[in-house]
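> Need coordinates for the below:
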Amino acid sequence: MLEGNRVSRISVRGFAVASATAVTTVGAVVGVASGNAVQASDDNFEATAADTTLLADIPAGEQAQVQVSSLSEQADVQAAAADSTARKAAEESARLRAAKDAEAKKEAADEAAAKAKAEEERKQREKEEAERASRSAIRESVSYAAQGSYSVSEIKSIARSMMSSTQFQCFSNIVDHESGWNYRATNPSSGAYGLVQALPGSKMASAGADWQTNPATQIKWGLSYMDGRYGSPCGAWSFWQSHRWY
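Have a look, this model is predicted:
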C-alpha cells in the first residue's frame, strides 16, 4: 500500500465491484478451459477500471473532513430542535401568563361590579328610608278635620297630600281593588273594614280614634302598614299583584 494513499476502511460498493470483476475473470478462465474463446472488449476493461477508480475507499484525511461535516450538520439539527423547543416553551409560558392576567382582570372587574352594586343598593335603601321618614313626617304633621261625609275625589286628594305621585298610584291601585275608595266598606265574611280593608278594622285605632269615620286616619294607618311590611305602597302593590291580597 502506497504512502499517502493509506485507507481507513474498504468501500462496500468497491468491494461489490471487485467481487463482480473476480467472478467475470473466473468465468473467462473456465470458458477458455472448456474450449470457448472469450474475448473482453477494451470498453469493458475501461468501464471496470473507471468503476474501480470512482468507488475507491476514501483516504483518511478526506474521511475526517466528511466526519467533521456530518457532526456539524448534527449540531445544526440539534440547535434547531433546541430553538424550536425553547420557542414552544416561551409561547406556552406567554399563553399561561396571558390567561392568568385575563383571569385576574375578570376577578377585579367582578369585584368592582359587586362593590358598585352593593353601593347602589345601599343608596337605594337610604333613599327609601328617607322617603318613608318623609311620608311619616307628613302624615303626622297634617291634620284633617272630620267631616260628616267624603266624596271619592276628596279622599283621593287627602291621600295625594300624604305621599308622592308614584306611591299614590300604587296606593290607589290597592284601594280600587279593596274598597273602591269607600271608607265605610265592610267585608261581611271577614269583617275587614275601611279603604284598605284592615283586618280587623280596630287595628286602625293606632292611627286615631276616629278610624271608622275619618278616611284620613285610615290612609295614615294604611301607609304605615305598607311601609312597615312591604317598604312602600308600590312594594305592597307588587305583592298584591302576585297574591291578590297584601
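> Please make it C-alpha for all contacts and neighbour counts, starting now.
OK.
> where's Phe168 relative to Thr217, distance?
Using C-alpha to C-alpha, to the nearest Å, Phe168 is found at 16 Å from Thr217.
> Tell me which residue lies nearest the centroid of the protein.
Lys106 (8.6 Å; C-alpha atoms, centre = their mean).
> before we move on, the earlier item: tell me which of Phe168 and Thr217 has more neighbours.
Thr217 (22 against 19; other C-alpha atoms under 10 Å).
> Now for that one, which secondary structure element holds it?
helix 215-230 (DSSP states H and E).
> List the buried residues in the next helix or strand after that helix.
The first helix or strand that comes after helix 215-230 along the chain, using DSSP H and E, is helix 233-243. By 16 or more other C-alpha atoms under 10 Å, the buried positions in helix 233-243 come out as Pro233, Cys234, Gly235, Ala236, Trp237, Ser238.
> neighbouring contacts of helix 233-243?
166-168, 170-171, 173-174, 223, 226-227, 229-230, 245-246 (C-alpha atoms under 8 Å, 6 or more residues apart in numbering).
> was I right about Pro200 contacting Pro188?
No - the criterion here is C-alpha atoms under 8 Å, and Pro200 misses it with Pro188 at 12.0 Å.
> to compare against the first, here's another:
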Amino acid sequence: MSRISVRGFAVASATAVTTVGAVVGVASGDPQVSDANLEATAADTTLLADIPAGQQAQVQTASLAEQADVQASAADATAKKSAEESARMQAAKDAKSKKAAADDKAEQERLDKERAEQAKKDAERASRDEVRSSSSSGSFAQQSSYTVADVQSIARQIVPADQFQCFSNIVNHESTWNYQAENPSSGAYGLVQALPASKMSSAGADWRTNPATQIKWGLNYMNDRYDSPCGAWSFWQANNYY
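Purely as a prediction, here's the structure:
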C-alpha cells in the first residue's frame, strides 16, 4: 500500500460526510438528489471504507513527522543564533583582553622610559657632583692677574665638558670672561655677574680676585637653579638673564 498524505485523509473524510448527506437526502425524499450522485457517493463511500486502519495510522504518523521536522528546524535556528551570540561575546571579550594587554604594555613602556630618563639625570647629577667635589678640593695657584685664556683654561678644568659651551655662552654675555667685571648700577660682579656679589663668598673668601672661586660658585648656582649650565643657557636665551 502507498502512504496516504494528510491531504488525502482530509479528502476521504470530506467524501464520507458528503455520502452521509446524500443518503439522508434520499431517505427524506429530496427530489434534487439524483441517481448519479448516489452512485458517486456510494463509490466514495466504498473508497473511505477501503482505507485500512493501518494506513490511517500512517497519515497520523506523517503529520507528527512533519511537526517534528518543523520543531527540529526551529531548534537548529535557535542553536545557530545562540552560537553566533556566543561567538560575538567571545570576540568582544578577546578584544577587551587585547586592549587591556596593549594598555598595560604601553604603561610599562612609559614607566621604563621615565626610569631610564631619571637614571640618566641621576648619573649626570652624580657626575656633576663628582666634578664639583673634585674642583672644590682641587687647588689653583693664585695669580696676581689672569688673561681670558687663563680663566677659560681654569673653567675647562671645573665645568663638565658637555656643559662647557653653555657655561661659556653665559659668561661671554655677562662679563666677556672678565673676572673683575662690575655693573656700576646694580653691583653685580665677576664672570657670572653674581648679585649681590657677596654671595660668591660661599665658594671662597677670595671671590673678588680668584676666577676659580667665581667659576665654582657660578657652576653650583646653575646646577642648583637650572639643573645644569645648558638649562641656565636655555633660560637666558628666552629671558636675557638667568
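> Next, the TM-score between them, please.
Taking TM-score structural alignment, normalised by the length of the second structure as the basis, the two superposed chains have a TM-score of 0.73; 207 aligned residues with a C-alpha RMSD of 3.2 Å.
> what does the residue nearest to the centre of the first structure align to in the second structure?
In the second structure, the residue matched to Lys106 of the first structure (TM-score structural alignment) is Ala102.
> ok so, going back, out of Pro200 and Pro188 of the first structure, name the residue with the larger neighbour count.
Pro200 (11 against 8).
> In the second structure, what stretch matches the helix holding Thr217 of the first structure?
Counting by TM-score structural alignment, helix 215-230 of the first structure pairs with residues 211-226 of the second structure.
> Flag every buried residue along that stretch.
Neighbour counts over stretch 211-226 of the second structure (16+ other C-alpha under 10 Å) mark 211-223, 226 as buried.
> what about the residue nearest to the centre of the first structure, which SS state?
Classification of Lys106 of the first structure using DSSP: H, G, I helix; E, B strand; the rest coil returns helix.
> Wait, a strand at Trp211 of the first structure?
No - Trp211 of the first structure: not assigned to a strand; according to three-state DSSP it is coil.
> Return the list of helices and strands in contact with the helix or strand containing Asp176 of the first structure.
Secondary structure assignment for Asp176 of the first structure, by DSSP H and E: helix 165-178. Judged by 3 or more C-alpha pairs under 8 Å, 6 or more residues apart in numbering; DSSP states H and E, the packing partners of helix 165-178 of the first structure are helix 233-243.
> hey, where'd the helices end up in the first structure?
Listed in chain order, the helices found in the first structure under DSSP state H are 12-33, 42-54, 60-141, 152-161, 165-178, 215-230, 233-243.
> Trp160 of the first structure matches what in the second structure?
Actually, residue 160 of the first structure is Arg. It isn't Trp. Applying TM-score structural alignment, one finds that Arg160 of the first structure aligns to Arg156 in the second structure.
> now that match, nearest residue through space, not along the chain?
Using C-alpha to C-alpha, 6 or more residues apart in numbering and skipping residues adjacent in sequence, the residue nearest Arg156 of the second structure is Phe164, 6.7 Å away.
> same thing with Leu38 of the second structure?
Once flanking residues are discounted, Leu38 of the second structure sits nearest to Ala22: 6.6 Å by C-alpha to C-alpha, 6+ apart.
> list the helices and strands the helix or strand where that neighbour lies packs on?
For Ala22 of the second structure, the host element (DSSP H and E) is helix 6-27. Applying 3+ C-alpha pairs under 8 Å, 6+ apart, one finds that helix 6-27 of the second structure makes contact with helix 35-50, helix 53-137.
> Dump the ones you listed to JSON lines, plus distance to Ser175 of the second structure.
Shown next, in JSON lines, are these (distance: least, C-alpha to C-alpha, whole Å):
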{"stretch": "helix 35-50", "distance to Ser175 of the second structure": "130"}
{"stretch": "helix 53-137", "distance to Ser175 of the second structure": "22"}
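> Which of these sits closest to Gly8 of the second structure?
helix 53-137 (8.6 Å; C-alpha to C-alpha).
> Return the distance of that closest one from the chain's centre.
Centre-to-centre, helix 53-137 of the second structure and its host chain are 13 Å apart (C-alpha atoms, centre = their mean, to the nearest Å).
> and the angle from the helix holding Ala22 of the second structure to helix 53-137?
Angle, helix 6-27 of the second structure to helix 53-137, by axes from the mean of the first three to the mean of the last three C-alpha atoms, to 10 degrees: 150 degrees.
> for helix 6-27 of the second structure, which positions count as buried?
So, applying 16+ other C-alpha under 10 Å, buried residues of helix 6-27 of the second structure: Val6, Phe9, Ala12, Thr15, Ala16, Thr18, Thr19, Ala22, Val23, Gly25.
> and which of those is nearest Lys80 of the second structure?
Val6 (30.9 Å).
> Just give the closest residue to that closest one, not the sequence neighbours.
Sequence neighbours aside, Val59 is the residue nearest to Val6 of the second structure in space, at 5.6 Å (criterion: C-alpha to C-alpha, 6+ apart).
> The first structure: which residue goes with that neighbour?
Using TM-score structural alignment, the equivalent of Val59 of the second structure in the first structure is Gln63.
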